[in-house]
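# need a structure here:
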Amino acid sequence: MAKPATLITGASGGIGLALAEIYAKNSHPLILVARSEDTLTEIAARLQKRYDIPVKPIALDLSAPGATAELYSQLAADQTPIDQLINNAGFANYGTFHSIPTDRQLDLIDLNIRVLTDLSQRFIPILLQFPNSRLVNVASTAAFFPGPHMAAYYASKAYVLSLSEALAEEYRTTHLAVCALCPGPTKTGFQDRAQMQRSRLMQGQFMTADQVAHAAYLGIQSGDPIIIPGTMNRFLTWLPRIMPRTALARIIAGAQEPV
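The predicted model follows:
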């Protein structure tokens, strides 16, 4: 790939796929990473044909031991230039804290925190080689709140937001902009995997993945340090500044109780 590529993890569905679509539409070569080889190969072929750009699919479970090192080594060996990294891979668990299997909680922490941190640290030296490069860490509006019934997920996204804000300042005087993408609840398969269908919160009307990706793309290219798609979502993230956190926790608990 002569033109630097955008590397997107968790690219087989939801916001990751929507971001791949809009990046392809804007002529960015792509490297797409996800677990499902068949789905990823199909997506890559479709985007390549539709937008006439190079798309490299890499089927990999990033939470597997050594997977992040394997991904980095493969791309380094190919001398693939990368000027944008979008850390989108992640998942959630829903339920009373002690009722969720411990290994599921630790898997969440591993993917949402360790993998994101690992890839960021490995690829930042590469990103710094290019003008107008971007590191995008997908957090959530959940990062701003305590999250009863999804405690580990909310906490993991708070980590992502805090890390991204710190890195944005560390690299402020370089060509690298670090962005935290904080979508609110979005219509994707994410909720099904988290078994959140019975949550009160999931009964509302939300942005689509395409709407989130469109707003995200504009913010990313502008280098905005925090990107919150949707007017209502931006308003809600102000609440922690004016309300006690105990009250916020109670509100979130009520919103996420089973119907």
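# all contacts plus neighbour counts: C-alpha atoms, from now on.
Will do.
# helix or strand for residue 58, which one?
Per DSSP states H and E, residue 58 falls inside strand 55-59.
# hmm, who's touching that strand?
For strand 55-59, the external contacting residues (CA atoms under 8 Å, 6 or more residues apart in numbering) are 29-37, 40-41, 44-45, 47-48.
# same thing with stretch 147-156?
Stretch 147-156 is contacted by residues 91-97, 105, 108-109, 112-113, 142-143, 145-146, 249-250, 252-253, 256-257 when judged by CA under 8 Å, 6+ apart.
# show the buried residues in these.
91-95, 105, 108-109, 112-113, 142-143, 145-146, 252-253, 256-257 (16 or more other CA atoms under 10 Å).
# and the residues you listed, which of them are in helices?
Counting by DSSP state H, the part of those found in helices is 105, 108, 109, 252, 253.
# what's the spacing between the third one and residue 239?
Distance from residue 109 to residue 239, counting by CA to CA, to the nearest Å: 26 Å.
# swap in residue 186?
Using CA to CA, residue 186 is found at 20 Å from residue 239.
# and these two? Which one has more around it.
More crowded of residue 186 and residue 239, by other CA atoms under 10 Å: residue 186, with 19 against 14.
# next, the second sequence, to be compared with the first:
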Amino acid sequence: METLSKTALITGGSGGIGLELAKLFAKDKYNLILVARDEVKLMSAATELMAQYNIQVVTLARDLFKRESPFEIYDELKSKGVTVNVLVNNAGQGEYGEFSETDINREFDIIQLNIGAYISMTKLFLQDMLIRNEGKILNVGSIAGEMPGPWQSVYHGTKAFVNSWSEAIRNELKDTNISVTVLLPGATETDFFNKASMQDSKILETGLSSPAEVAKDGYEALMSGDDKIISGFKNKAMVAMGNVTPDSMAAENMRKQQEPSDKG
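Down below sits the predicted model:
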């Protein structure tokens, strides 16, 4: 596969699943654009990737909680004549707690990050892909989007949007050479739980997926042009069970998995 001149843009690319995806693209000689808020972590990731894989890495320290950030990213790359062949929408966060008690402003930020940034980044870079009739888009959804999620109700709702929306735009693009793939991980060993203040959740006791394994599943599905990949046998089983379980029962089961450990 000749990919020497191709470039992948990855949001949330400084750690976790995003960084593991970056390594897979770099191994296949894609140049990279990594987007995240922490400039120090971005530079550390870029240095490692450039040294190990002999590729070019551009870092963009941007806050995707801000509505204008995707437009700034697009304009900057456009002004430099950079072509994005693969877009990976990966950055996302959650907020832990019962909805009646959580911070509404934090939840609006999460909606912007998990939905708004995905829409904006895709809308902008898809226009150029359509002109070239070439491109790939990987949206990191979640098995959380396949079931109601007490104690993380807004997060589950945002991922339900990502899962559904990804399938819809894939269908709209079926007569083009542009593919859309959605990756559905389960609970994964990343910084997600610290950012969501979920250190006391029972879900941490169930065993977490490896971000490298999740990234490998997503990368292979993307390169194969698949529409959707659920990462991990346990997660596939959970989604299959959820598909035949009434929503009220699925919500109760998820509540028991995500509630704080001191709930019994």
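# so what number do they get for TM-score?
For this chain pair, the superposition-based TM-score is 0.96 by TM-score structural alignment, normalised by the length of the first structure; 259 aligned residues with a CA RMSD of 1.4 Å.
# the stretch 1-150 of the second structure: helices as residue ranges?
16-27, 39-53, 69-79, 104-111, 117-132 (DSSP state H, counting those that start in this stretch).
# so which of these is the most packed in?
helix 16-27 (a mean of 23; mean count of other CA atoms under 10 Å).
# which residue numbers in the first structure does that one align to?
Counting by TM-score structural alignment, helix 16-27 of the second structure pairs with residues 14-25 of the first structure.
# same question for stretch 79-87 of the second structure.
On the basis of TM-score structural alignment, stretch 79-87 of the second structure is assigned to residues 77-85 in the first structure.
# got it, and stretch 54-66 of the second structure?
Using TM-score structural alignment, the partner range for stretch 54-66 of the second structure is residues 52-64.
# any idea which helix is longest in the first structure?
Counting residues, the longest helix found in the first structure (DSSP H) is helix 151-170.
# just the angle between the helix or strand following that one and helix 116-127, please?
Where DSSP H and E defines the elements, the next helix or strand beyond helix 151-170 of the first structure is strand 176-181. Here strand 176-181 of the first structure points in a direction 150 degrees away from that of helix 116-127 (axes from the mean of the first three to the mean of the last three CA atoms, to 10 degrees).
# not counting its neighbours along the chain, what's nearest the equivalent of residue 260 of the second structure over in the first structure?
In the first structure, residue 260 of the second structure lines up with residue 258, judged by TM-score structural alignment. Once flanking residues are discounted, residue 258 of the first structure sits nearest to residue 199: 4.4 Å by CA to CA, 6 or more residues apart in numbering.
# so what's the residue count around that neighbour?
Applying other CA under 10 Å, we find 18 residues neighbouring residue 199 of the first structure.
# cool, and the one 4 residues further on?
When counting by other CA under 10 Å, one arrives at 12 neighbours for residue 203 of the first structure.
# ok, the alignment partner in the second structure of it to residue 194 of the second structure distance?
Taking TM-score structural alignment, the alignment pairs residue 203 of the first structure with residue 205 from the second structure. Distance, residue 205 of the second structure to residue 194 of the second structure, by CA to CA: 15 Å.
# swap in residue 40 of the second structure?
Relative to residue 194 of the second structure, residue 40 of the second structure is positioned 19 Å away (CA to CA).
# my read: the residue nearest to residue 258 of the first structure touches residue 255, true?
Yes: with contact defined as CA atoms under 8 Å, residue 199 of the first structure counts as touching residue 255 (7.3 Å).
# if I pick the residue nearest to residue 258 of the first structure, what's in contact with it?
Here residue 199 of the first structure is in contact with 255, 256, 257, 258, 259 (criterion: CA under 8 Å, 6+ apart).
# mind checking how far the last one is from residue 199 of the first structure?
Looking back up the chat, that one is residue 259 of the first structure. For residue 259 of the first structure relative to residue 199 of the first structure (CA to CA), the value is 6 Å.
# mean shift of the longest helix of the first structure relative to the second structure?
Mean deviation of helix 151-170 of the first structure relative to the second structure after superposition (mean CA distance after the TM-score superposition for the first structure): 0.3 Å.
# quick check: buried residues in stretch 200-216 of the second structure?
Within stretch 200-216 of the second structure, the residues scored as buried using 16+ other CA under 10 Å are 201, 202, 203, 204, 209, 210, 211, 212, 213, 214, 215, 216.
# thought residue 5 was touching residue 28 of the first structure, still the case?
Yes: between residue 28 of the first structure and residue 5 there is a contact under CA under 8 Å: 6.3 Å.
# where does residue 252 of the second structure fall, secondary structure wise?
Per DSSP H and E, residue 252 of the second structure falls inside helix 247-258.
# quick one: contacts of that helix?
With CA under 8 Å, 6+ apart as the contact definition, helix 247-258 of the second structure has outside contacts at 147, 148, 149, 150, 151, 201, 202, 203, 242.
# which members of the residues you listed are the farthest-apart pair?
The largest separation in the contacts of helix 247-258 of the second structure, counting by CA to CA, is between 201 and 242 at 20.5 Å.
# now residue 129 of the second structure: how far from residue 113 of the second structure?
For residue 129 of the second structure relative to residue 113 of the second structure (CA to CA), the value is 23 Å.
# same thing with residue 51 of the second structure?
Taken as CA to CA, the span from residue 51 of the second structure to residue 113 of the second structure is 31 Å.
# ditto for residue 54 of the second structure
Taking CA to CA, one finds residue 54 of the second structure at 31 Å from residue 113 of the second structure.
# higher neighbour count, those two?
Of the pair residue 54 of the second structure and residue 113, residue 113 is the one with more neighbours under other CA under 10 Å, namely 23 against 14.
# sounds good, over and out.
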